[in-house]
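Chemist: Provided below are the primary sequence and the corresponding predicted coordinates.
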Amino acid sequence: MQALGWNVHWQSAFEAAAKTIDGLVPARVTAQFTNQYRIGAEAGELSAEVSGKFQFQAASRSDYPAVGDWVLIQPLPGEQRAVIHGVLPRRTAMIRRAAGSVPEEQVIGTNIDTLFIVNALNGDYNVRKIERYLIVAWESGAAPVVLLTKADLCEDALQRIAEVEAATPGVPVHAVSALQDEGRSELLPYLRQGRTIAVTGSSGAGKSTLLNWLAGEERQIVQGVREDDARGRHTTTHRELFPLPGGFVMMDTPGMRELQLWDSESGRQEAFADIEALSANCRFRDCKHLAEKGCAVREALQDGSLDEHRYASYKKTGRELAHQARKERSVTNRAKKNADKRQVARANNVSLTKDFE
């Protein structure tokens, strides 16, 4: 259990939560499939599914276990299976908007201490993409670190590091090359015993290669990228935890073609802390940064101390979150109206039954 990150905090949380059902033991979700989970417990690796009561009480998909969760399980005697009865309160959670037209959150991983945001120094390099991942990272509660992989393919790595540092104030940025075995020493402070590190980024950025490099052996299959657009195929098809030498745990995640934000306004404020600080110096509290007098943001844009592309990204993500919030309110209101209609229908049905009797 210690190899998966078990400590006194989780022991205390387990003891508080395990009072309702006898025979429960703790475990950690190490992989997630459609309706099945792989978990690590004191007895070893087991397959598991949630109980019927858990399904009935779950209000949304985010209530279900996710990779990284510590869960309360009941092992089935004589089998390598178990039933999940509950999830211990999460310390951190990386969340994005799920695909589809209905606004819904999708939990990517939980109880993450450090989040490696991976972007390759080839055609995949994109500062604006890193900013989006940074919003999610700050919102999750995990400590973000930007890793610029495949540094051996870039002739101006130092310039790229400087560009990313300017767009990620206060966030560590490291350029590494697994092929050349360069940059490993810079990562050692994060790879401490008992810590959980998640790796996220687009397909072909080198996430699985990074995991294999730090593990010292092949844990994940690695595929190449298309040379014309630097896009990779989805080597990793599901989220999974890997205990690695040194006592830390690494979570590999499938590459994302597009990262849709979910309820991330505080994360956006952290990711664009420099622009938020400028806004606080505007003459008017409700400044729109258009043509108002005394606008500190416009002044920074004019004197070049604020990059126009960064400001455009700030505005774009703000509009995206506002639009999503409106859609979510619309869906919530519609669901409430439907629930009220069902309640009225049930009441009318009861009334008609009584009249008939």
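Modeler: Thanks, I have it. On a predicted model such as this, the values are computed, not experimentally measured, just so you know.

Chemist: Every contact and neighbour count from this point should use C-alpha atoms.
Modeler: Noted.

Chemist: And for stretch 68-78, what's in contact with it?
Modeler: Defining contact as Cα atoms under 8 Å, 6 or more residues apart in numbering, one finds that stretch 68-78 is touched by 10, 14, 18, 23-30, 65, 81-88, 90, 109-112, 241.

Chemist: One more to weigh against that first structure:
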Amino acid sequence: MPEFDLGELGWNPELADNLEPNDLPLGSAGFAGAASSKRLVPGRVAAAHRGAFDVWTATGAVRSRLPGRLMHEGLDVAVGDWVGLLDGLIRAVLPRRSAIVRNVASNQHRLTSGQTLAANVDVAFVVSSLGPDLEPRRIERYLVTIWESGASPEIVLTKADRLDDPWPLAAEMEAVALGVPVHVVSAVTGQGCDALRARIAPGTTAVLLGSSGVGKSTLVNRWLGDEVMATRETREDDDEGRHTTTVRQLLTL
């Protein structure tokens, strides 16, 4: 089972300090009957499934879940969270430095509740293709969500190979989002891909947000050098067609 360098995943002394108070006493041990405690094992949530989570620890990946009590209490666990494990169960979620939350309607009265999409994100890339999907209002909504989360937003315009001159559209985005970096890339030709990858420094967590079919998975696959994320063909005239489902998964570059 492969091990993980927690430092490369973003583990730091502040997180370690937050884990210490959560040490759980487990009674006595040893011939002297001295009190002992079993420390929580730190890990980072890499993927969420129905009722289960893949957690990366220093000794490898663990399939974990919440104890019944915490599940009943509705403890919020998201991809990117740092957690404390004990006997294979998630016993604590450490304080987040950022959280990207989407409001969702909860009933017919249009009440909304927050759904955490990703936690402890440093950089959030808003991805849109250079085509019909390029809607400034939609990008503005993404930017508001990211600013509220505590992460830093950047705009990524994909499929630059479709246009002879993508820069006028990039200039429009720069005018809409003053001060937000705008990147023009093509996963087909490689334009801008390496420079964008360089924006993700060691120990940094980045997330790609955007509509289905804009090229998020294709971009990640190019960075990884392998077909890790499933992709589907889309129609060039409107970017519609068969798309992959929404994926929230932690990957190492």
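Modeler: The structure has been received and is ready for your questions. Keep in mind that this is a model prediction, so the values were computed, not measured.

Chemist: So what does residue 14 of structure 1 match up with in structure 2?
Modeler: Counting by TM-score structural alignment, residue 14 of structure 1 lines up with residue 19 in structure 2.

Chemist: Next, find the distance separating its match from residue 137 of structure 2.
Modeler: Distance of residue 19 of structure 2 to residue 137 of structure 2, given as Cα to Cα, to the nearest Å: 41 Å.

Chemist: Residue 71 of structure 2 too?
Modeler: Per Cα to Cα, residue 71 of structure 2 is found 37 Å from residue 137 of structure 2.

Chemist: the more surrounded of these two?
Modeler: residue 71 (13 against 10; other Cα atoms under 10 Å).

Chemist: any idea how far residue 49 of structure 1 is from the aligned partner of that one in structure 1?
Modeler: Aligned counterpart of residue 71 of structure 2 in structure 1: residue 55 (TM-score structural alignment). Separation of residue 55 of structure 1 from residue 49 of structure 1 (Cα to Cα): 10 Å.

Chemist: Over to residue 160 of structure 1?
Modeler: Taking Cα to Cα, one finds residue 160 of structure 1 at 45 Å from residue 49 of structure 1.

Chemist: same check, this time on residue 352 of structure 1
Modeler: Here residue 352 of structure 1 is placed at a distance of 42 Å from residue 49 of structure 1 (Cα to Cα).

Chemist: Just want to know which of these two has more residues nearby.
Modeler: For residue 352 of structure 1 versus residue 49, the count of surrounding residues by other Cα under 10 Å is larger for residue 49: 18 against 11.

Chemist: Now do the SS call for that one.
Modeler: Secondary structure, DSSP: H, G, I helix; E, B strand; the rest coil: residue 49 of structure 1 is strand.

Chemist: surely it meets residue 36?
Modeler: Yes - in terms of Cα atoms under 8 Å, residue 49 of structure 1 counts as a neighbour of residue 36; the distance is 5.3 Å.

Chemist: Structure 1: strands as residue ranges?
Modeler: Along structure 1, counting by DSSP state E, strands occupy 25-32, 37-41, 44-50, 70-75, 81-87, 93-97, 105-110, 114-120, 143-149, 173-175, 196-201, 240-244, 248-252.

Chemist: Is it possible to get CSV of these that adds distance to residue 342 of structure 1?
Modeler: Shown next, in CSV, are these (distance: least, Cα to Cα, whole Å):
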stretch, distance to residue 342 of structure 1
strand 25-32, 35
strand 37-41, 35
strand 44-50, 29
strand 70-75, 35
strand 81-87, 30
strand 93-97, 29
strand 105-110, 26
strand 114-120, 44
strand 143-149, 45
strand 173-175, 54
strand 196-201, 43
strand 240-244, 41
strand 248-252, 43
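
Chemist: how about those, which one is nearest residue 338 of structure 1?
Modeler: With Cα to Cα as the criterion, residue 338 of structure 1 lies closest to strand 105-110 of the strands of structure 1, at 21.2 Å.

Chemist: residues of the closest one that come out buried?
Modeler: For strand 105-110 of structure 1, burial by neighbour count (16 or more other Cα atoms under 10 Å) applies to 105, 106, 107, 108, 109, 110.

Chemist: just those residues now: which is nearest residue 341 of structure 1?
Modeler: Distances from residue 341 of structure 1 to the buried residues of strand 105-110 of structure 1, taken by Cα to Cα, are shortest for residue 105, at 26.0 Å.

Chemist: list the contacts for the most centrally placed residue in structure 1?
Modeler: For structure 1, residue 94 is the residue whose C-alpha lies nearest the centre (Cα atoms, centre = their mean; 2.4 Å). For residue 94 of structure 1, the contacting residues are 107, 108, 109, 110, 136, 137, 139, 140, 141, by Cα under 8 Å, 6+ apart.

Chemist: Let's have those residues in a markdown table, adding distance to residue 275 of structure 1.
Modeler: Listed next are these as a markdown table, based on distance: Cα to Cα, whole Å:
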| residue | distance to residue 275 of structure 1 |
| --- | --- |
| 107 | 28 |
| 108 | 28 |
| 109 | 29 |
| 110 | 29 |
| 136 | 18 |
| 137 | 18 |
| 139 | 17 |
| 140 | 21 |
| 141 | 21 |
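
Chemist: That'll do, ta.
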